[in-house]
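Asks: no sequence for this one, just the structure:
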């Protein structure tokens, strides 16, 4: 893994582990007295997290691998080289490029050569 990737991944994890502040008005299920309020707010304002279509953040929900990929890609601001080099059968077409960018950076691997574990 490149030093830049390790640093940014660590910084993102550190921000998420801190307090969260995702504009309390933006997410009805987040409040200022929550432990991670400041971290959520920071990640939201930076455009790294978005919440769900119904406007909630769901702080107790599990994070899927594809959600983690999307957040890391936004944080790292990677560029797609134009060619998908992974052979994961379980990655929907819409996510092929973003999964490939993190795969090529060595940040994510699959469970096997043909399974990424998109929704795990």
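Replies: Sure, I can see it. The structure displayed is predicted, hence computed values, not measured ones.

Asks: drop to CA atoms for contacts and neighbour counts, all remaining ones
Replies: Fine.

Asks: got the buried residues for the biggest helix by length in the chain?
Replies: Using DSSP state H, we find that the single longest helix of the chain is helix 3-17. For helix 3-17, the buried set under the neighbour-count rule, 16 or more other CA atoms under 10 Å, comprises 5, 9, 12, 15-16.

Asks: try this one next to it:
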């Protein structure tokens, strides 16, 4: 598999911030079904909401290889039934997530 990096899994078309935020818990359970597990999450993640013009967008930022990011995107799409767009993320926008990764696993490549 490729090197891990920051990816955004964007869930599009939510009618409101409230609707976008309502997906956080189900997506969190999808990514980390055992909340009290030992060690780091298999796929480190965080969520935020953005207005992308045509409605609110829940952005699930993850650190994973491109292959794993695509799999996560498909799983999120299947769960939500919404349009899901995968794009590279800017590590500077997700400093807390990147710092968590560094503490748990070491520095990101590159």
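Replies: Looks like it arrived, so ask away. Please read these numbers as outputs of a predicted model, since none were measured by experiment.

Asks: TM-score for these two?
Replies: Overlay of the two chains. TM-score (TM-score structural alignment, normalised by the length of structure 2): 0.27; 55 aligned residues with a CA RMSD of 4.6 Å.

Asks: one step back: which is the next helix or strand following the longest helix of structure 1?
Replies: Next along the chain after helix 3-17 of structure 1, taking DSSP states H and E as the criterion, comes helix 37-45.

Asks: the next helix or strand after that following helix vs helix 37-45, what angle?
Replies: On the C-terminal side of helix 37-45 of structure 1, the nearest following helix or strand under DSSP H and E is helix 65-76. Relative orientation of helix 65-76 of structure 1 and helix 37-45, computed by axes from the mean of the first three to the mean of the last three CA atoms, to 10 degrees: 80 degrees.

Asks: list the buried residues in helix 65-76 of structure 1.
Replies: In helix 65-76 of structure 1, counting by 16+ other CA under 10 Å, buried: 65-66, 69-73, 75.

Asks: the longest helix anywhere in structure 2 packs against which elements?
Replies: In structure 2, with assignment by DSSP H, the single longest helix is helix 66-80. Packing partners of helix 66-80 of structure 2 (3 or more CA pairs under 8 Å, 6 or more residues apart in numbering; DSSP states H and E): strand 5-14, helix 24-31, strand 84-88.

Asks: what's the closest of those to residue 69 of structure 2?
Replies: In terms of CA to CA, the element of these nearest to residue 69 of structure 2 is strand 5-14, at 6.7 Å.

Asks: find the nearest non-adjacent residue to residue 86 of structure 2, please.
Replies: Excluding its sequence neighbours, the residue lying closest to residue 86 of structure 2 (CA to CA, 6 or more residues apart in numbering) is residue 9, at 4.7 Å.
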